[in-house]
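Engineer: next comes the sequence, and after it the predicted model I'd like to discuss.
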Amino acid sequence: MKLVWKASERGGPGLATRDIAATLKVSASTVSGNLRKLDRDGLIEHTPYYGVVLTPLGQQVAVAMVRRHRLIETFLVERLGYSWDEVHTEAEALEHSVSETFLDRVDADLGHPTHDPHGDPIPRADGTVPDSPGTLLGAVEPGACGTVDRVSDDDPSLLRYFDELGVGLGTHLRVERVRDYAGVIAVSRRGADGEESLVDLPAAAASAIWLAPDAD
């Protein structure tokens, strides 16, 4: 259900069964069986040629699950010293074990954070979701400038790659060239010292970064 919600959160259509199976690394038959149960419970709708979407009830349940996951990720980084590439799997394991009381205390201890270590908005207790103004880097035109405000946590190895490049939340980037034939976007990265360096980002990396545009 979190996968379906995240797809809609990022502006995507309903998810196909094969996409869910590929992401979770399970068989399509396993996914289909679970989807039938969720459908019976009134949590999803599965429309041919459109995919799986959440019902209003499913939306409520999924938002609560996402809130739990992202708060735990934030706690692991802020209080236990985890790096951003380590927390996704840990949070997946822990989120099913903690109580709402524990979660509320984590939220209060962290000062009610609005975004997790990857820049993903953390749903509030009332189910509303903070704004996230970024645009996918791959959709930005050459010459555009902005600050990285969100990075996909789907692939820990990609997060480690960004660390090597010095690209993370708050990094200022300017799109220099889009080389469609090579599947590469060339960006200028502004370092902490104010110096700029040119970085070639492959398509997989560019599709994992959201850029908040500079104010005019």
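Structural biologist: Good, I have the coordinates. As the structure is a prediction and not an experimental result, all values here were calculated from the model.

Engineer: CA only for contacts and neighbour counts going forward, please
Structural biologist: Will do.

Engineer: which other helices and strands contact the longest helix seen in the chain?
Structural biologist: In the chain, assigned by DSSP state H, the helix with the most residues is helix 56-80. If you count contacts as 3 or more C-alpha pairs under 8 Å, 6 or more residues apart in numbering; DSSP states H and E, helix 56-80 packs onto helix 2-9, helix 87-94, helix 100-109.

Engineer: next, the contact list for the nearest residue to residue 27 once chain neighbours are set aside, please.
Structural biologist: The spatially closest residue to residue 27, leaving aside those adjacent along the chain, is residue 21, at 5.7 Å (C-alpha to C-alpha, 6 or more residues apart in numbering). By C-alpha atoms under 8 Å, 6 or more residues apart in numbering, the contact list for residue 21 reads 27-28, 30-31.

Engineer: which positions within stretch 14-30 qualify as buried?
Structural biologist: 14-18, 20-21, 28 (16 or more other C-alpha atoms under 10 Å).

Engineer: switch these over to CSV; also include secondary structure.
Structural biologist: Listed next are the buried residues of stretch 14-30 as CSV, based on DSSP: H, G, I helix; E, B strand; the rest coil:
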residue, secondary structure
14, coil
15, strand
16, coil
17, helix
18, helix
20, helix
21, helix
28, helix
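
Engineer: so residue 184 touches residue 205, yeah?
Structural biologist: No: counting by C-alpha atoms under 8 Å, residue 205 is not a contact partner of residue 184; they are 9.1 Å apart.

Engineer: one more to weigh against that first structure:
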Amino acid sequence: MPRPALTRMVEDYVTLIWKAYEWPGGRPTTTDLAERLAVTASTVSANLKKLARDGYIDYEPYGQITLTEQGRSIAVEIVRRHRIVETYLVEALGLSWDQVHAEADRLEHAVSDLVLERMNAALGHPDRDPHGDPIPDAAGRTADHPDRPLREARPGAVIEVVRVSDRSPELLRYLHERGIVIGAELRVVSVSTAASVITVSIDGADLVLALDSADAIRVVSVAE
């Protein structure tokens, strides 16, 4: 039996909740959801109650927000569509990684399943999108790629960038202009928690990043 038509509200909320948990150490909050959706906290609270009533989430006011199996299934399907579209926009159409998130938000609901799977096949069935985020397969599974926040890398370590949060287009542009993209190799020069900065070297040039910005970058070790 086909799934009943979903509202955009349901899709947006369950997707944001799933993505909050997907990012290591993350969890959704009313305040964060309000910021991401550009609505008031009271609107978020009211919509969370509706989602809980309709069986998409488990939620008590001021408590933890979690997806039910139904909510998770919807979220994974939407995330998969979004990330395949993002990858296609970069690989086939040449859009930059700071442009594709908003474009994919518009297209993910319009692209048919047939076109989506043709896109995926043309791309070679990638398991990561342009930001390094995992793309769920048709069964909702994601490949396990252990990584860690840039701020946890030790001075002297050589690391590779494998994932960057797509939350801020401005930060993506800033990093891209300085060569910090997926696959870039960096050497950690120093980490200062007192000054809340980390200094990395890329192509022989030092770059100082705020630790808040570094938290958007995840890496794997090349050499310690």
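Structural biologist: Happy to help now that I have it. Small disclaimer: the values here were computed from a predicted structure and weren't measured.

Engineer: before we move on, the earlier item: check the mean deviation of the longest helix of the first structure from the second structure.
Structural biologist: Here the mean offset of helix 56-80 of the first structure against the second structure after fitting is 0.8 Å, by mean C-alpha distance after the TM-score superposition for the first structure.

Engineer: which position in the second structure aligns with residue 144 of the first structure?
Structural biologist: Under the alignment (TM-score structural alignment), residue 144 of the first structure pairs with residue 157 in the second structure.

Engineer: what about residue 189 of the first structure, how many neighbours?
Structural biologist: 21 (other C-alpha atoms under 10 Å).

Engineer: the second structure: strands as residue ranges?
Structural biologist: Applying DSSP state E to the second structure gives strands spanning 57-58, 66-67, 148-149, 158-164, 185-192, 197-202, 205-210, 217-223.

Engineer: among those, which comes closest to residue 89 of the second structure?
Structural biologist: For the strands of the second structure, the distance to residue 89 of the second structure is smallest for strand 158-164, at 17.4 Å, taking C-alpha to C-alpha.

Engineer: mean distance, the closest one to its aligned residues in the first structure?
Structural biologist: Looks like 0.8 Å for strand 158-164 of the second structure (mean C-alpha distance after the TM-score superposition for the first structure).

Engineer: just give me how far that strand sits from the chain centre.
Structural biologist: 15 Å (C-alpha atoms, centre = their mean, to the nearest Å).

Engineer: got the contact list for stretch 100-116 of the second structure?
Structural biologist: Taking C-alpha under 8 Å, 6+ apart as the rule, stretch 100-116 of the second structure contacts 78, 81-86, 89-90, 166.

Engineer: what about 6 Å?
Structural biologist: For stretch 100-116 of the second structure, the surrounding residues in contact (C-alpha atoms under 6 Å, 6 or more residues apart in numbering) are 81-82, 85-86.

Engineer: save those residues as a markdown table, and put in distance to residue 147 of the second structure and neighbour count too.
Structural biologist: Converted to a markdown table, the contacts of stretch 100-116 of the second structure look like this (distance: C-alpha to C-alpha, whole Å; neighbours: other C-alpha atoms under 10 Å):
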| residue | distance to residue 147 of the second structure | neighbour count |
| --- | --- | --- |
| 81 | 24 | 24 |
| 82 | 22 | 26 |
| 85 | 24 | 24 |
| 86 | 22 | 27 |
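
Engineer: want to throw those residues into a markdown table with distance to residue 150 of the second structure?
Structural biologist: Formatted as a markdown table, those follow (distance: C-alpha to C-alpha, whole Å):
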| residue | distance to residue 150 of the second structure |
| --- | --- |
| 81 | 28 |
| 82 | 26 |
| 85 | 27 |
| 86 | 24 |
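
Engineer: okay, stretch 29-36 of the first structure sits on what stretch of the second structure?
Structural biologist: Counting by TM-score structural alignment, stretch 29-36 of the first structure corresponds to 42-49 in the second structure.

Engineer: how big is the offset of that stretch relative to the first structure?
Structural biologist: Mean deviation for stretch 42-49 of the second structure: 1.8 Å (mean C-alpha distance after the TM-score superposition for the first structure).

Engineer: on that earlier part again, give me the buried stretch members for the longest helix of the first structure, please.
Structural biologist: Across helix 56-80 of the first structure, burial judged by 16+ other C-alpha under 10 Å covers 58-77.

Engineer: which residues of the second structure does that helix align to?
Structural biologist: Under TM-score structural alignment, the match for helix 56-80 of the first structure is residues 69-93.

Engineer: what residues does that stretch touch?
Structural biologist: With contact meaning C-alpha under 6 Å, 6+ apart, stretch 69-93 of the second structure is reached by 14-15, 56, 95, 100, 104, 108, 129-130, 135-136, 140.

Engineer: now the residue sitting nearest the centre point of the first structure: how far from residue 62 of the first structure?
Structural biologist: Closest residue to the average C-alpha location of the first structure: residue 152 at 4.1 Å, with C-alpha atoms, centre = their mean. With distances taken as C-alpha to C-alpha, to the nearest Å, residue 152 of the first structure is found 18 Å from residue 62 of the first structure.

Engineer: try residue 24 of the first structure
Structural biologist: If you go by C-alpha to C-alpha, the gap between residue 24 of the first structure and residue 62 of the first structure works out to 16 Å.

Engineer: over to residue 130 of the first structure?
Structural biologist: 16 Å.

Engineer: what number of residues lie near the counterpart of residue 198 of the second structure in the first structure?
Structural biologist: Residue pairing (TM-score structural alignment): residue 198 of the second structure is matched to residue 185 of the first structure. Neighbourhood size, residue 185 of the first structure [other C-alpha under 10 Å]: 22.
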